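>>> coords please:
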Amino acid sequence: MIFFKGFWLAFFLLVAGSSVPFVAQAQNPTVVTDSLKSKPVPALDSVARPNASDRILENLKELSRKKTFWGRVTKSLFRFDRKVTLNYNSPVLLNTPTEKHNYKVVRRIDYRTLNSFGYSITDTTRRPRNFLEKAGNSVHIKTHRGRIRNTLLFKTGGILEPLDLSESERLLRQKEYILDARVVVNEKTSTQDSVDILIITKDVFSLSGSVALNPSKAYGRIGLNDINFLGLGHQFRNLYTFGVDSLINNGTRRTWMYSGSYTIENIYNTFASAQILYRNEANYQQRGLNFYRDFYTANTKYAGAASFNYYRHPIYIKNEDDIRRRMNIEYTRQDYWLGKAHKLKSYNLGFENRARIITAGRIIATNYFNAPNPDYQNNTLYIGAIGYSFRKYYRSQYLFGFGRTEDIPAGNLFSLSAGYEAGQLYNRRYLGAKMAFGKYRTNFGYLYLDASYDTFIRGKRWEQGEFSSEILYFTKLLSVGTWQWRHFIWNRTSIGINRLYGENLLSINRQEGIRGFRTPERGTKRIVFNYENSLFTPISFLGFRLALVSFADVAWLSQSDTGNPFKHRPYQGYGLGIRFRNEYMAFNTIQLLLGYYPQGSSPLRNFNSTRPYYDFNDFRFTQPLVPDFR
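Here you go, the predicted structure:
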């Protein structure tokens, strides 16, 4: 109950505090020159302040000028000279088809890497002023210049191809350790046949960790992550749990759990990455080594992957007496695929056709150590696929971040795949198809649609099939002063067709359906509708940005292949809360929410989450896919 009271105390204090401007502005709107634009950008007053707020602000300013202890604390916590530039209220197309600098020689590339705290990518005159910003920068290792150079699609002395500038900027922003990036041409030194290019990046504070202790039960959890180890872009993640008292299926007890991974990206400027991972938990074990290279841009010609993984996890089977029994299954899986993108002709000079025809092949070999029945046979699956991909990106803000630049994918994707599974006991065929569509417009918002179907065919029986679809829509950014909000609507449908007994059945818990909801029920058909209203406030405190959230989730679940899920009473969840994030740090977005669940034994439940609930599906062809049924 202590956490419940603390949640509402923090919630009302933050809402009430919205009248107090943590990010201070001048009384009259000033003009701030964006260093990356030729035109001045008018600054926005962060909050329309009543007189009481003005007096509080002036008192805080006066206190910060004093040499006392509290004066130094106030000066460390608050920034009274921070300037806020105009936000992107409408989407900006990134990969413009024609650029006036296409096919020029890149004469020189200059790099400017900004530290995590106190700097701005749109106002290069800003510097860290207080103790906390300077202290944070002192322990942060900036991204190595070679790591940034290896991400670029052009090099000194090379020819600037169409889309190289915009795609390089987008690839830099995709890095977890980079908050924002700009790739701009120095127009003053450009000539008819050569250009000088400036690369500006701003780092994220890469170190993060977590500690949770319960001394009375001798239980604890310790996490340590670094997403930019030594500024090289290497990522390691570790989570260790002790004091666990869990009984494993073989009768032994576990007192600890650990999961960790180490990732090296873009090895030797090949855009290929490698990852080693290890998970040793009470009910799940995995050890793996993975190498992969995606179609990271529209101009990527080859992509592929090779991986080897060991798994051990529980499944449910039926014995001879038709009784449900839980057991651990153990197996290894080797997975290899290779794809090639074929350019389509363009008949306009300077126009790069972004559409691609892609062909690919994949081999998956699975070997079981303790197969309980013929459904879990050793097998090798061969798949071939052909697809069409067209994608472009828009730059916007206030979607899943808090003012940081976000790249929104739009385009089309179609793919067909067919395969053959050679098994130890029987053989079968595989068929799959997928289509996706995305559109983003200033006055409309964003709409994403996709649908896919896949199945195995053994003789005349179609088995292990699934139909799935997704619809995501969010409105354009709506503004009242400096308060901004969006509405999100999300639908997900999964329908299993002749699934095997004991497979991972569909859940509606948390990310899979209703946020904050927990139920042991599982099914083979799931239909979920989610609604969210995100209100981004102008409040900024020590780099943390605040948003107010309300949501309504409804889900239908059926446990029968032939049943109609709408015949059952829907599960429901309604709630509100706060979301905050420090865009300069590697910490995930934190949400504190209070939910009401009519079907629950305790209808009111407060919970927190660090995972984003919504995410974009890119329109790049990944691999001949056998979707997970979960």
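>>> okay, CA-based contacts and neighbour counts for the rest of this
Noted.
>>> what ranges do the strands span in the stretch 451-600 of the chain?
Ranges of strands in the stretch 451-600 of the chain, per DSSP state E, counting those that start in this stretch, are 461-474, 478-480, 483-497, 525-541, 544-558, 571-582, 590-596.
>>> just checking, next helix/strand downstream of the last one?
Using DSSP states H and E, the helix or strand that follows strand 590-596 towards the C-terminus is strand 604-609.
>>> circling back to that earlier point, Ser261: which of the strands of the stretch 451-600 of the chain is closest?
Between Ser261 and the strands of the stretch 451-600 of the chain, the tightest spacing by Cα to Cα is seen for strand 590-596, at 22.5 Å.
>>> could you check the angle strand 571-582 makes with that closest one?
160 degrees (axes from the mean of the first three to the mean of the last three Cα atoms, to 10 degrees).
>>> Return the set of buried residues in strand 590-596.
For strand 590-596, burial by neighbour count (16 or more other Cα atoms under 10 Å) applies to Ile590, Gln591, Leu592, Leu593, Leu594, Gly595, Tyr596.
>>> Which residues are in contact with the second one?
Right, the one you point to is Gln591. By Cα atoms under 8 Å, 6 or more residues apart in numbering, the residues touching Gln591 are Gly577, Ile578, Arg579, Phe580, Asn608, Ser609, Thr610.
>>> compare with the first, here's sequence two:
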Amino acid sequence: MSKIFRIIVICCIVLLSFLNLLSADQKWDEFILELRAGDILHVGDSCWIVPQDTTYIITDSIHFFVQKDCTNTTEFYKTVKGEADKSDFTKRLFDLAFKKGTGNKDPLYQLEKSELQFYPYKNKIIRNIYIVSIPIFQSNTDKDIKIIQWAKKTADKLHIDTRKWVIKNILLFKEGELLDPTLIAENERMLYELPFINEVYFKICPCYNEPDYVDVVVLTKDKFPVGANPGISSLDSYHLEIYDLNIAGLGHEVSAKVAYDGGEKEKFSLQNALYKVYHIGNTFTTGELFYSNPEHEERYGFLFNRNFIPSKINIAGGLGLERVNTSYTHSPDDSTLTENPLEYVRADVYVGVAELLKMFSPLRVEYLVELVRVTHYDYYKYPLIGSLFDDRSEVLLSLNHQRSKYYKSNLIYGFGEIEYIPYGHLIEFIGGVEYPVLYDKRYYAGIRFSQGNFIFERALYYYLQLGLGSYFEKLLLGNFDEGVFSLNALFFTKHYKIGNYGLRNFIEFDYMKGLNQPVYRYIDLDNMQDIRGFDDTKERGQQRLVINFESVAYTPWDLIGFRFAMFGFFDIGFIGKANSNIFKDKSYMGFGAGVRMRNENL
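As a prediction, the model looks like this:
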């Protein structure tokens, strides 16, 4: 192990200890809440109606949340009310669920732990569950010109809302069960992550004649599912993607991307095709058929996957099969690059079990996850390069401990919709065996750690990932054989208000280093993905460092539902040999600025 690598590992341990110390819950003594008139502050089992705009300081050692208008917008409130007024039953349900606030619209969502708003109703019995769909474009405003009003009304009439039974199949709770705040918050996040859902709100309504019971109202607003994404690479090269994210409201997605390149022999090509079903039935299993062929790398196959859901689904698994037709470029004499055809089939199956742990802290939700994975490779066309393309099977066992929850906020990567920010940690130990057909078997061992949280009184968020893994010739370890060390760190600041504008700063570090890698294995810069605006490097090495800086200004501009954000960025990447000083190796830079626009209803 080189001296530089030892220094990097020691620095990572010191950094991790420092961040863990800063993000410890007991160190957050005070939290400043900006409250508006009409907000309801829940602290423990008590609540306080805010009479006027004010600032309130509260300690973070107790449960609290701020109850606002369900959507933070008067327009959404009016739309729900308009829909509810269509029948006496829904009108009574609306009056029970909503109390209209008097505050002004605040585009910044108050940072809060996602489960806290449901704590006042913990262990209440769920009497009824209601699912209500809201029109995509909501009500028209007087500011809209007639053609825009007509377009919105027409789009709402053409759109088929997500079927209520589709939403019901994704719910993690049933009528008659006790309300679990953590489970409700997780369920709300699951629905938010669906690509055809724009907004989700779980409203808990106390039953005043039955104090031990509550009704749960699930409010959902779809995105307009049908669309097209055109793109131009040059005057003689362009593409078009068409998609339907929610076919007939069934939760099925279909998309296709066609490209034209005047410089190629076959001018038209299918670059991507996808058919995907989210949460098949009530199994919480997602399945997809896919095809992709970007830049002469053809892939097609299928994938079925079921994830763990804390406190509800403790058995997860997956099954996948894909065929890959591509090419492999290598340098046999360290100077000339040669390209060889590469075709193979990859099969993958895994299953795991999650067990709830309460022995260390009964108040924290922690899990121990055991997982086994079997992967098999069959190569049909390949260059003869050592054991790299030998048919083989891998059997991996992993054991991980995880404790993670989410904060709710917005104006981070989106333009106003609620976003979920993970906090907590995961540590995973991996071990296994590789069985090649022609060569001797090898053993594998690895460790992976990730942690995220806010520090400096929530002025800065960090997410850190560390990974170290390698093959070994002997069971009791030994020297690294094709090992990899990786470090990724993401930071972003809190939302700063400057007049009607908002500002956040982002920085990301991505480091990777090969450990005792053969000469035919290398790391490269992923061109436009790593260094934005730079796509002309063929440099390869055994270690790589990429640093990305970005500042984003969120504007108040709104054009027929499209929101705008200005941004500027600076990227720099280093790549070189395994034992060199990475900062003295070859570097590549990119910088620029631009404007992003997005309509989150589409």
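>>> Now the aligned partner of Tyr511 of structure 2 in structure 1. Nearest residue, chain neighbours left out?
Taking TM-score structural alignment for the superposition, Tyr511 of structure 2 sits opposite Thr493 in structure 1. Closest residue in space to Thr493 of structure 1, ignoring its immediate chain neighbours: Ile527 at 4.5 Å, by Cα to Cα, 6 or more residues apart in numbering.
>>> what's near enough to touch the one you found?
Asn491, Arg492, Thr493, Ser494, Ala555, Trp556, Leu557, Pro565.
>>> what's the spacing between the residue sitting nearest the centre point of structure 2 and Asp222 of structure 2?
The C-alpha lying nearest the average C-alpha coordinate of structure 2 belongs to Glu193 (Cα atoms, centre = their mean; 7.8 Å). For Glu193 of structure 2, the distance to Asp222 of structure 2 equals 12 Å [Cα to Cα, to the nearest Å].
>>> Could you pull out the buried residues of whichever strand in structure 2 runs longest?
Using DSSP state E to define each element, structure 2 has its longest strand at strand 338-357. For strand 338-357 of structure 2, the buried set under the neighbour-count rule, 16+ other Cα under 10 Å, comprises 342-354, 357.
>>> hmm, back to that, still touching in structure 2? Go through the contacts of Ile527 of structure 1.
Here is what carries over to structure 2 from these, by both residues aligned by TM-score structural alignment, their matches' Cα atoms under 8 Å: Asn491, Arg492, Thr493, Ser494, Ala555, Trp556, Leu557, Pro565.
>>> what about the second one, how many residues close to it?
The number of residues packed near Arg492 of structure 1 is 19, by other Cα atoms under 10 Å.
>>> Over to the first one?
Counted with other Cα under 10 Å, residues neighbouring Asn491 of structure 1 total 19.
>>> Could you identify the helix or strand that succeeds the longest helix seen in structure 2?
What stands out as the longest helix in structure 2, according to DSSP state H, is helix 3-22. Next along the chain after helix 3-22 of structure 2, taking DSSP H and E as the criterion, comes strand 31-35.
>>> Check which helices and strands that following strand is in contact with.
Using 3 or more Cα pairs under 8 Å, 6 or more residues apart in numbering; DSSP states H and E as the contact test, the elements touching strand 31-35 of structure 2 are strand 54-58.
>>> contacts for the strand it packs on?
With Cα under 8 Å, 6+ apart as the test, strand 54-58 of structure 2 has contacts from Glu30, Phe31, Ile32, Leu33, Glu34, Leu35, Arg36, Ala37.
>>> Ser116 of structure 1 maps to what in structure 2?
Aligned partner of Ser116 of structure 1 by TM-score structural alignment: Ile136.
>>> Now do that match against Val166 of structure 2, distance only.
Distance from Ile136 of structure 2 to Val166 of structure 2, by Cα to Cα: 18 Å.
>>> Of the two, which one has the most company?
The neighbour comparison of Ile136 of structure 2 against Val166 (other Cα under 10 Å) goes to Ile136, with 23 against 17.
>>> Was I right to think the more buried one contacts Lys221?
Yes: proximity of Ile136 of structure 2 to Lys221 meets the contact threshold set by Cα atoms under 8 Å, at 5.9 Å.
>>> Need the nearest residue in space to whichever residue in structure 2 pairs up with Ile276 of structure 1, chain neighbours excluded.
If you follow Ile276 of structure 1 across to structure 2 using TM-score structural alignment, you land on Leu289. Of all residues not flanking Leu289 of structure 2 in the chain, Phe302 sits nearest, at 4.5 Å (Cα to Cα, 6+ apart).
>>> Then Gly423 of structure 1?
Nearest-residue entry for Gly423 of structure 1: Asn379, 4.1 Å, with adjacent residues in sequence omitted and distances by Cα to Cα, 6+ apart.
>>> Pull the contacting residues for that neighbour.
Asn379 of structure 1 is in contact with Ala365, Thr366, Asn367, Glu421, Ala422, Gly423, Gln424, counting by Cα under 8 Å, 6+ apart.
>>> which position in structure 2 aligns with it?
Aligned by TM-score structural alignment, Asn379 of structure 1 pairs with Arg392 of structure 2.
>>> what's the answer for Val139 of structure 1, then?
In structure 2, the residue matched to Val139 of structure 1 (TM-score structural alignment) is Leu158.
>>> Please report how far that match lies from Lys152 of structure 2.
Leu158 of structure 2 sits 10 Å away from Lys152 of structure 2, going by Cα to Cα.
>>> Also Asp334 of structure 2?
61 Å.
>>> more neighbours, the two?
Lys152 (20 against 9).
>>> tell me the residue furthest from the middle of structure 1?
In structure 1, the residue that sits farthest from the middle, by Cα atoms, centre = their mean, is Asp321; the gap is 45.7 Å.
>>> If we ignore the residues flanking it in sequence, what's nearest Asn527 of structure 2?
Asp535 (4.7 Å).
>>> If you could redo that for Leu19 of structure 2, that was the one I meant.
Ile455 (7.5 Å).
>>> That neighbour: neighbouring residues, count only.
Neighbour count of Ile455 of structure 2, defined by other Cα under 10 Å: 20.
>>> swap in Asn150 of structure 1?
Neighbours around Asn150 of structure 1, by other Cα under 10 Å: 16.
>>> and it, what element?
Assessed by DSSP H and E, Asn150 of structure 1 sits inside helix 145-151.
>>> Need the contact partners of that helix.
Tyr111, Thr113, Ser168, Leu171, Leu172, Leu232, Gly233, Asn266, Tyr268, Asn269, Phe271.
>>> Give the buried subset of these as a PyMOL selection command.
Restricted to buried positions by 16+ other Cα under 10 Å, the PyMOL selection for the contacts of helix 145-151 of structure 1 reads:
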select buried, resi 113+168+171+172+232+233+266+271
